[in-house]
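> Build me a model from this:
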Amino acid sequence: MIERILPDGVAAAEVFDDPPGVVLFPEEEAHVARAVAKRRAEFTAGRHCARTALAALGFPPVAIPPGEAGSPTWPAGVVGSITHCAGYRAAAVSTDVLSVGIDAEPDLPLPAGVLGTISLAEERETLAGLGEPAGGPHWDRLLFSAKESVYKAWFPLARRWLDFTEALIRIDRDGSFSATLLVPGPRIGGRPLTGFRGRWLADGGLLTTSVTVHR
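Reported below is the predicted structural model:
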């Protein structure tokens, strides 16, 4: 599913339930030793997906402990992203691009009050113009997912937090979206990063989004 919105050169793996028998590396185990069962299952399945995706690039099994701000610590020369939600876990990795961010969410409305805290007025106006087609996608949840993917692509490049209101997202019906940064971005190839392009997919009761920054 997630591979349908990722470009060539990005390997992905996904599962729709938690595979049994997955063993964590000691460095990973230390981060979830006291976690509740739900968090442990998400973390473990996410690492399983990450190692499966890395294997597609020719990498042996390695530990992928959380690093700065909780982001995964990848092998040298690799960029990647991990996501999980109810009934879905996935990872995407690459040695060909500068950064990649993915996110998955249930295709359901956001809880009451959340949209106002994670969006800009212009974004809410755009969502209202899209309407609510029967059977989804739920645009408010898709906006949230797009912002999550943007942040995951941003952080390895900028190494600092990006607030929900610091990037303006525009969702298009054709399965694409754009993000315009409202704060200064890092310089990429001698030029300041000013925004991102992404893709989205609604299928099987899930929403998935991706952002890739090419060299």
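
> use CA for all of it now, contacts and neighbours both
OK.

> hang on, residue 82 packs against residue 92?
Yes: with contact defined as Cα atoms under 8 Å, residue 82 reaches residue 92; the gap is 6.6 Å.

> Can you work out which residues contact both of the two?
50, 101, 102 (Cα atoms under 8 Å, 6 or more residues apart in numbering).

> I'd like the structure of this one too, to check against the first:
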Amino acid sequence: MNGLLSTTGLLARVLPAEAETAETYADPPGLPLFPAEEAVIARAVDKRRREFTTVRHCARAALERLGALPGPILPGERGAPAWPEGVVGSMTHCAGFRGCAVAHAGDLRTIGLDAEPAAPLPDGVLDAIALPEERAALRRLGAGVPWDRLLFSAKESVYKAWFPLTRRFLEFHQARIELDPDGGFTATLLVAPPSTVTGPLTGFTGRWIHRDGLVITAIAVPV
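Have a look, this model is predicted:
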């Protein structure tokens, strides 16, 4: 794998040992894609092509460490990655970062992962994605962390963890996030709890990190 790619970086700090991770801060040139992947982005602009290609480079590095055979990673329902049989995972990309985490389905039930630039949300976005009690909680938090962006990221991770378990859409306002300044967060689902193999799904817990100009959130649900 390309030397710009790390398997012991920020993602490993917010995910359990059962997850294999890989990440990079650049888009190495000349990365190959499978023909089926090429077909997906045949008409994509350069930015989309670079994101798509590099994050799959990360995914294949993580899958290799997991012992999975290489193959195309295609967008499935609602864009969720179609992982190999017996694997769960999540991918994320933003300006200056691409990353992936995968695990055996026998170890983790689902993974939700999101990376964002460590900058305040654009005007109007917080009101669109946050509940009144979440906005009030943000005002009580200290300086130094872009809490609004972190809240947004946590909600993205919630959706990425939720969808593989339920195959259902989840609105931003259907999960209430409580951010812990010490690096954790709790998500309470504000919908009728869907049934899963381990019982009703009522929420998630996750971890976050603010470093290197990024905020990253992650959820990993053990079996």
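
> where exactly do the strands run in the second structure?
20-24, 87-94, 97-104, 108-117, 175-180, 184-189, 195-196, 199-200, 203-211, 214-222 (DSSP state E).

> tell me, the longest one lands on which residues of the first structure?
In other words, strand 108-117 of the second structure. With TM-score structural alignment applied, strand 108-117 of the second structure matches the range 97-106 in the first structure.

> same thing with the first one?
Structural correspondence for strand 20-24 of the second structure: residues 11-15 of the first structure, per TM-score structural alignment.

> before we move on, back to that, including neighbour count and distance to residue 197 of the first structure, could the shared contacts of residue 82 and residue 92 of the first structure go into TSV?
Listed next are these as TSV, based on neighbours: other Cα atoms under 10 Å; distance: Cα to Cα, whole Å:
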residue	neighbour count	distance to residue 197 of the first structure
50	30	23
101	30	11
102	32	12
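
> Can you add distance to residue 170 of the first structure and give these back as JSON lines?
Shown next, in JSON lines, are these (distance: Cα to Cα, whole Å):
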{"residue": "50", "distance to residue 170 of the first structure": "29"}
{"residue": "101", "distance to residue 170 of the first structure": "17"}
{"residue": "102", "distance to residue 170 of the first structure": "17"}
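
> Show me which of the residues you listed is closest to residue 157 of the first structure.
For these, the residue nearest residue 157 of the first structure by Cα to Cα is residue 101; the value is 11.4 Å.

> quick one: what's aligned to residue 180 of the second structure in the first structure?
Using TM-score structural alignment, residue 180 of the second structure pairs with residue 172 in the first structure.

> Around the nearest residue to residue 220 of the second structure once chain neighbours are set aside, how many other residues sit close by?
Excluding the flanking residues, the one nearest residue 220 of the second structure by Cα to Cα, 6 or more residues apart in numbering is residue 111, at 4.6 Å. Neighbourhood size, residue 111 of the second structure [other Cα atoms under 10 Å]: 28.

> from what I can see residue 111 of the second structure touches residue 221, true?
Yes: applying Cα under 8 Å as the test, residue 111 of the second structure and residue 221 come out as touching, 6.7 Å apart.

> Contact partners for the aligned partner of residue 192 of the second structure in the first structure?
Residue pairing (TM-score structural alignment): residue 192 of the second structure is matched to residue 184 of the first structure. By Cα under 8 Å, 6+ apart, the residues touching residue 184 of the first structure are 192, 193, 194.

> Can you tell me which of the shared contacts of residue 82 and residue 92 of the first structure comes closest to residue 180 of the first structure?
Among these, and counting by Cα to Cα, the member closest to residue 180 of the first structure is residue 101, at 15.8 Å.
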